[in-house]
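> next comes the sequence, and after it the predicted model I'd like to discuss.
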Amino acid sequence: MAKQRMLQFVTVERDMPEKRDANVRNKDFHEIYQEYAAAKAQEQASRCSQCGVPYCQSHCPLHNNIPDWLRLTAEGRLQEAYEVSQATNTFPEICGRICPQDRLCEGNCVIEQSGHGTVTIGSVEKYITDTAWENGWVKPVAPKHERTESVGIIGAGPGGLAAADALRRQGVQVTVYDRYDRAGGLLTYGIPGFKLEKPVVMQRIEQLEKGGVTFVLNCNVGEDISFAEIREKHDAVLIATGVYKSRDLGGPGSGAKGIVRALDYLTASNRASFGDVVPELESGELNAKGKKVVVIGGGDTAMDCVRTAIRQGAESVKCLYRRDRANMPGSQREVQNAEEEGVQFEWLTAPKGFAGDDSVTGVMVQRMRLGAPDASGRRSPEPIEGEDYVEEADLVIKALGFEPEALPTLWGEEALEVTRWGTIKADFRTHETSLPGVFAVGDIVRGASLVVWAIADGREAAESILAHLDAAPAVAAE
């Protein structure tokens, strides 16, 4: 195939994969974007300017070699493009789907700054790896030499899985412990199928299993096995539990039926997509069908909830957020998708309580305005006196973010140092904690963050764990 020139951004316009019609996609949980055809992927990749200082790469937590795999895609050299992509990213097909590219690589694209529209990096990344899976280029891990040392990883989310992959490639024996019945963490049970279809996650789990990673599921550390036992069994331990404790919301009526946590709601919906029987869905407790739904929060989890409620057949779905659209933490792309699908946003509104005796009938809403900037530079919301009303609701979903569980207490390991926020203290270079041979990565260190940062942490920690194993004195045979 003749090579295609790069720097086509002057003559070729940015063109995202087509979205399925909003009135069709809002009735199912399939991904909303169509696949690129080969010619379209090549065309869009050819828009890259191949700039000398690739800001897309430097603003990617994994520092993916984006210009090179865009060039290889434009030239039709897809297997090489996949190999370059896989060299720095354990799960490129997942990042291509769920990374907030508008805030990372694409948001820092040089041609975007010149007014030509960014290269569609995420969509091309997804196309490359989906093609690799279809063509059998993705192989199970096959280390050249097996090592005798073993590493226990607590948490089968993106950070733990990325570390497991990297360690197995070096021949380390890896066991992953997770509280759920399927591996994947939030990739499996937190993110809805319309953003990340579950077979995409499951094929990676299967690849790791075929490569020799052992999964111990339905295993609650501190109950089914102690943290001390895990340390005893392994030469090093990696904590990658994520943060699962939901931030709560008080106020009058906050204990009424029909007020639920975002993660419970999303997990129930995702379980149903696997064909599981979910009693809370059958009973209506975690089902939006026919209900007036109010979601409280403005992050990506809130966006997942409102879009799930639409698909479950809610009568109406409203999202309350205390700041305005420009100051919300969630992806603007997700807000647009939600609006297209029928979600209404009530900006500058905050809950102050709930109406209803036994079951919730509404949210008491206080109108807000933006005042002076806070410590982070964002303008702080402040109430407007006398401006309040009741928003009718049969189901209220709290999507206010997540906090770490008190792991030292839960695990009976008070020597595990944590910050004042409850996150684990870990060296920012090596990821080692206050306990020798125990490392920690992802949200349990950072607080609630992005999947791509967890992957980056997991890969880095694997390098540190290997160095730790190499430095450990050999145990004499008895």
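Sure thing, it's come through. Residues are numbered from 1 along each chain as shown.
> please count neighbours and contacts with C-alpha atoms only from this point.
Will do.
> OK, contacts around residue 336?
Applying C-alpha atoms under 8 Å, 6 or more residues apart in numbering to residue 336 gives no contacts.
> work out for me the element it sits within.
Taking DSSP states H and E as the criterion, residue 336 maps to helix 332-341.
> tell me the buried residues in that helix?
Neighbour counts over helix 332-341 (16 or more other C-alpha atoms under 10 Å) mark 332, 334-335, 337-338, 341 as buried.
> now residue 35. Nearest residue, chain neighbours left out?
Leaving out its chain neighbours, the residue that sits closest to residue 35 by C-alpha to C-alpha, 6 or more residues apart in numbering is residue 17, at 6.3 Å.
> burial measure for that neighbour, as a count.
By the criterion of other C-alpha atoms under 10 Å, residue 17 has 16 neighbours.
> any idea which element it lies in?
Per DSSP H and E, residue 17 falls between elements, in no helix or strand.
> hmm, it is touching residue 36, no?
Yes. Contact between residue 17 and residue 36 holds when scored by C-alpha atoms under 8 Å: they sit 5.8 Å apart.
> in a markdown table, list the buried residues of helix 332-341 along with distance to residue 209.
What follows is these, written out as a markdown table (distance: C-alpha to C-alpha, whole Å):
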| residue | distance to residue 209 |
| --- | --- |
| 332 | 36 |
| 334 | 33 |
| 335 | 37 |
| 337 | 35 |
| 338 | 36 |
| 341 | 38 |
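> of these, which is the nearest to residue 410?
Nearest to residue 410 among the buried residues of helix 332-341, counting by C-alpha to C-alpha, is residue 334 at 35.7 Å.
> got a list of what the closest one touches?
300, 303.
> from residue 244, how far off is the residue nearest to residue 265 when sequence neighbours are not counted?
Leaving out its chain neighbours, the residue that sits closest to residue 265 by C-alpha to C-alpha, 6+ apart is residue 286, at 5.5 Å. Counting by C-alpha to C-alpha, to the nearest Å, the separation of residue 286 from residue 244 is 18 Å.
> got another one to weigh against that:
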Amino acid sequence: MSTKMLSFVSVSQSQPPRRGAAERRNDFDEIYEDFAPEQASTQASRCSQCGVPFCSIHCPLGNNIPDWLMLTAEGRLEEAYAVSQATNTFPEICGRICPQDRLCEGNCVIEKGFESVTIGAVERYITDTAFEKGWVKPDLPVRELESSVAIIGAGPAGLAAAERLRAAGHQVHVYDRHDRAGGLLIYGIPGFKLEKDIVARREKLLEDQGVIFHLGQAIGTGDGEVTLMQLREQHDAVLIATGVYKAREIGGPGSGLPGIVRALDYLTVSNRRSLGDAVPEGELDATDKDVVVIGGGDTAMDCVRTAIRQGARSVKCLYRRDRANMPGSVREVKNAEEEGVEFVWLAAPEAFLGDNAVTGVRAQRMRLGMPDATGRQSIEPEPDGLFTVKADLVIKALGFDPEPLPELWEAKDLEVSRWGTVKIDRERFETSISGVFAAGDIVRGASLVVWAIRDGRDAAAQIDHWISERASASASASLAAE
């Protein structure tokens, strides 16, 4: 083992420099800076190089974290990048937006007594340095194949699959209804967590690798749209990686009032504005408004922190459980509180007030009850617990469900689950339609970007295998005919 490791007994955990709350409230720039080289090396050296690396086990991608931490501690950054990118298509993105406190860092062996290694920050530092030094190159295929694959969706699952399939030599075409590649990485995640040039940089690498993008191309049966069956006929295989975009709604009196908006609509307009696009002013702008965000996940955290930066008069987040049971990242909650967001715990909306537009939210105070069948505590209303929160903009961040693809695409043979997710063979990623595969959130439901990357890479391997098998079978049949 390297003599540079195991320094956690003498070196305290240190995060990268972070801009002050007063400064970062005024822009959408990322709040964390990169480690300085010496700091990155020192923090990486805190790794215990344990025999059973729980950080890797709890990483959806199975990243070889102890290995690239040791290489970073020894100053061997080009090798560290090589190890990192071997399992992760977008390490610089995961280093920025993964909830490390729930995954690798939250399961670090030294975490209990000495605080975890700052894995995410080191991962980001390694890849940013690799880009700066020119070590990041497109993974060009050794040989070109005649087979082609269509990928529907340019989000993390689709892009991860595109990179792997192209590296294997297939001709890859990515179709997306938006005008930029990236999906939620571009339009859903604010710039203060992931600046958009980071995503554009990866898109350029994929283009240099030979991936062909068809942006602004919707799938369906309308004018200018292409059908799923047309893609199946034009390509050897098709991968559905659309993600899930159908917002979960909330009922109750007044739920249809103007001023009550969906989280993704709100974030998309904000991100488009930051990208320089012309967007309509008004309902989807928090400037000088009392904002209430309903929900407790990472999307809710994106919304409250965006509203602060837009100059909201006040920003409150209503969540029906307590802080300990909040699904969003603990780090994000802390950042939001520093920036001026008020969290109203154990509060569930009951009705929305107003005549011509929303003016407030009537909420019910809740308390935690007995655990349910999953072990999670149930919630029940407090007696006489009604209260009102002033609001002239309410953002619903309650999660996402799949869009009804068989109906939208007129693809009745595409089987879906009772939740609307696309059914696949779990080993082969193939759907009920031969040669059509699916991966990412459209299969597993709304989840993390890192899981989408894992699914995209795994689906690509299965598609490559499927095409190879068919080519071999065809070649064998031709020889037999001769």
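That came through fine. The shown structure was predicted, so the numbers you read here are calculated from the model rather than taken from an experiment.
> thinking again about what came up before, neighbour count: residue 286 and residue 244 of the first structure, which is higher?
Taking neighbours as other C-alpha under 10 Å, residue 286 of the first structure and residue 244 compare with residue 286 leading, 25 against 16.
> hey, where'd the helices end up in the stretch 151-300 of the second structure?
Taking DSSP state H, counting those that start in this stretch as the criterion, the stretch 151-300 of the second structure carries its helices at 156-167, 184-187, 196-209, 228-234, 263-274, 298-309.
> identify each buried residue in the fifth one, please.
Read it as helix 263-274 of the second structure. Going by neighbour count (16+ other C-alpha under 10 Å), the buried part of helix 263-274 of the second structure is 263-264, 266-271, 274.
> can I get those in a markdown table including distance to residue 396 of the second structure?
Below are those laid out as a markdown table (distance: C-alpha to C-alpha, whole Å):
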| residue | distance to residue 396 of the second structure |
| --- | --- |
| 263 | 5 |
| 264 | 9 |
| 266 | 10 |
| 267 | 11 |
| 268 | 14 |
| 269 | 15 |
| 270 | 15 |
| 271 | 17 |
| 274 | 22 |
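> in stretch 248-261 of the second structure, what's buried?
For stretch 248-261 of the second structure, a neighbour-count test (16+ other C-alpha under 10 Å) marks 254-255, 257-261 as buried.
> which SS state does the equivalent of residue 470 of the first structure over in the second structure fall under?
By TM-score structural alignment, residue 470 of the first structure lines up with residue 468 in the second structure. At residue 468 of the second structure, secondary structure determined by DSSP: H, G, I helix; E, B strand; the rest coil is helix.
> same question, residue 363 of the first structure
Three-state call for residue 363 of the first structure (three-state DSSP): strand.
> and if you look at the one 5 residues further on?
Taken by three-state DSSP, the conformation at residue 368 of the first structure corresponds to strand.
> what do we get in the second structure for it?
Matched to the second structure by TM-score structural alignment, residue 368 of the first structure sits across from residue 366.
> distance of the residue lying closest to its match once chain neighbours are set aside relative to residue 71 of the second structure?
In space, and not counting its chain neighbours, residue 366 of the second structure is closest to residue 381: 4.3 Å by C-alpha to C-alpha, 6+ apart. For residue 381 of the second structure, the distance to residue 71 of the second structure equals 53 Å [C-alpha to C-alpha].
> what is the burial count for residue 280 of the second structure?
Close neighbours of residue 280 of the second structure, defined as other C-alpha under 10 Å, add up to 10.
> quick one: it from residue 318 of the second structure, how far?
Distance, residue 280 of the second structure to residue 318 of the second structure, by C-alpha to C-alpha: 27 Å.
> residue 82 of the second structure now?
Using C-alpha to C-alpha, residue 82 of the second structure is found at 43 Å from residue 318 of the second structure.
> residues contacting the residue mapped onto residue 147 of the second structure from the first structure?
Using TM-score structural alignment, the partner of residue 147 of the second structure in the first structure is residue 149. Residue 149 of the first structure sits next to 172-173, 234-235, 469 when contact means C-alpha under 8 Å, 6+ apart.
> from those, which two are the most distant?
Farthest pair in those (C-alpha to C-alpha) is 173 and 469. Separation: 11.8 Å.
> tell me which of the two has more neighbours.
residue 173 (21 against 18).
> nearest spatial neighbour of the residue mapped onto the more buried one from the second structure, skipping sequence neighbours?
In the second structure, residue 173 of the first structure lines up with residue 171, judged by TM-score structural alignment. Residue nearest to residue 171 of the second structure in three dimensions, not counting chain neighbours: residue 148, with 4.3 Å by C-alpha to C-alpha, 6+ apart.
> tally up the residues packed near the one you found, please.
As a burial measure, residue 148 of the second structure scores 19 neighbours (other C-alpha under 10 Å).
> ok, now residue 376 of the first structure?
Residue 376 of the first structure has 7 neighbours, counted by other C-alpha under 10 Å.
> state the distance from it to residue 468 of the first structure.
Residue 376 of the first structure is 37 Å from residue 468 of the first structure, where distance means C-alpha to C-alpha.
> go on, residue 337 of the first structure?
Between residue 337 of the first structure and residue 468 of the first structure the computed distance is 46 Å (C-alpha to C-alpha).
> and for residue 270 of the first structure?
Distance, residue 270 of the first structure to residue 468 of the first structure, using C-alpha to C-alpha: 38 Å.
> hang on, the earlier thing: what residues are shared contacts of residue 17 and residue 36 of the first structure?
With contacts taken as C-alpha under 8 Å, 6+ apart, residue 17 of the first structure and residue 36 have residue 123 as neighbours in common.
> contacts only, for residue 112 of the first structure.
106, 118-119.
> and the longest strand for the first structure?
If you go by DSSP state E, the first structure has its longest strand at strand 379-392.
> immediately after it, which helix or strand?
strand 395-398.
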